[in-house]
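In: For reference, the sequence and a predicted model appear below.
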Amino acid sequence: MNSRDVSFKERVANRLRYLWRLAIPLWKFRDANRGTIEQRIANYRFNREMRNILPFFMLKWAGIALCLMKMTELLSGLMLSNAAQSTDHLCATLLCMGAGIAFAFACIVLLVLTTSYLYLSCVER
């Protein structure tokens, strides 16, 4: 491998990490299950202070889930239309399946963010 390939791989990895951090805010929180008791308490307090960023991400993921649901509805309507040819039907089927799986993933992420926010808001240690 030459240095150009390594730098390209590093750039791709950095871009993917950046996109992941735009989508998921959990990297900003600290692990409150490890360390001494004082460290755990300090990490939990830090997480409680940082919980205010979670509603923005919950709205973001709710919007993503809504868009994916509408895309699934649109593609399933295309699959059901009589004018669709066999190749269009196959593409619409595969895209509809992908959109449905992505919708399920978005709902799971939304559920995790919501439960994290509620836990940090309601439970005091």
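Out: Looks like it arrived, so ask away. Since we're looking at a predicted model, the values are computed, not measured. Residues are numbered from 1 along each chain as shown.

In: For the rest of this, base every contact and every neighbour count on C-alpha atoms.
Out: OK.

In: Can you name every helix or strand that the longest helix along the chain contacts?
Out: Scanning the chain for the helix with the most residues, using DSSP state H, yields helix 86-122. Secondary-structure packing of helix 86-122 (3 or more C-alpha pairs under 8 Å, 6 or more residues apart in numbering; DSSP states H and E): helix 37-50, helix 54-80.

In: Give me the distance from the helix or strand encompassing residue 20 to the chain's centre.
Out: Assignment of secondary structure by DSSP states H and E places residue 20 within helix 3-23. Here helix 3-23 shows a centroid-to-chain-centroid distance of 18 Å under the convention C-alpha atoms, centre = their mean, to the nearest Å.

In: next up, a second structure to put side by side with the first:
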Amino acid sequence: MNIDVSNIRNDRSLPSLLYLYLWPLWIFENVNAGSFLERAAAYRRNRSKRVYLPGYTAKWTVIFGMLLAMLAALEGMANLFASWKFPFTLLACGTGILAILAFVVVVMTIAIYLLLTHWEF
């Protein structure tokens, strides 16, 4: 899915601001398009923008921790209220899926940072 970031940068609605605040890949350019010199310039630009990735990693690590805490609370409530066990279990499953996705974003951000830091073009 290709998102036109130029429209999102000018839009000041809450969803677009959340997208810019949380999603780290909007900063980077495609290094697979264009001539060799254009790809090299895009890679150099991406390499210079890698300094923002630890901030995104911290944000997503906090989100991951909050989702794990919510998961533990929902599991505890499911065990505490036997008549509401099924709804709390469903909410815990959904929270667990979101926690896995947050963990994937953390790992992906760290991998991109290490790749841009240690691999020369």
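Out: Happy to help now that I have it. Here the structure is a predicted model, which means the values were calculated and not measured.

In: between the helix holding residue 20 of structure 1 and helix 54-80, how big is the angle?
Out: Counting by axes from the mean of the first three to the mean of the last three C-alpha atoms, to 10 degrees, helix 3-23 of structure 1 lies at 100 degrees to helix 54-80.

In: any residues touching helix 3-23 of structure 1, and which ones?
Out: 27, 57 (C-alpha atoms under 8 Å, 6 or more residues apart in numbering).

In: what comes up buried for that helix?
Out: Buried residues in helix 3-23 of structure 1, counted by 16 or more other C-alpha atoms under 10 Å: none are found.

In: can you check stretch 108-116 of structure 1 too?
Out: Buried, per 16+ other C-alpha under 10 Å, within stretch 108-116 of structure 1: 109-110, 113-114, 116.

In: now do the same end-to-end measure for stretch 76-96 of structure 1.
Out: One end of stretch 76-96 of structure 1 sits 6 Å from the other (C-alpha to C-alpha, to the nearest Å).

In: and what of stretch 22-31 of structure 2?
Out: 22 Å.

In: How about stretch 75-93 of structure 2?
Out: Stretch 75-93 of structure 2: ends 9 Å apart by C-alpha to C-alpha.

In: Check which residues of it are buried.
Out: Of all the residues in stretch 75-93 of structure 2, those buried under the rule 16+ other C-alpha under 10 Å are 75, 77-78, 85, 88-89, 91-92.

In: What distance do you get for the residue positioned nearest the centre of structure 2 to residue 120 of structure 2?
Out: In structure 2, the residue lying closest to the centroid (C-alpha atoms, centre = their mean) is residue 105, at 4.1 Å. Distance, residue 105 of structure 2 to residue 120 of structure 2, by C-alpha to C-alpha: 24 Å.
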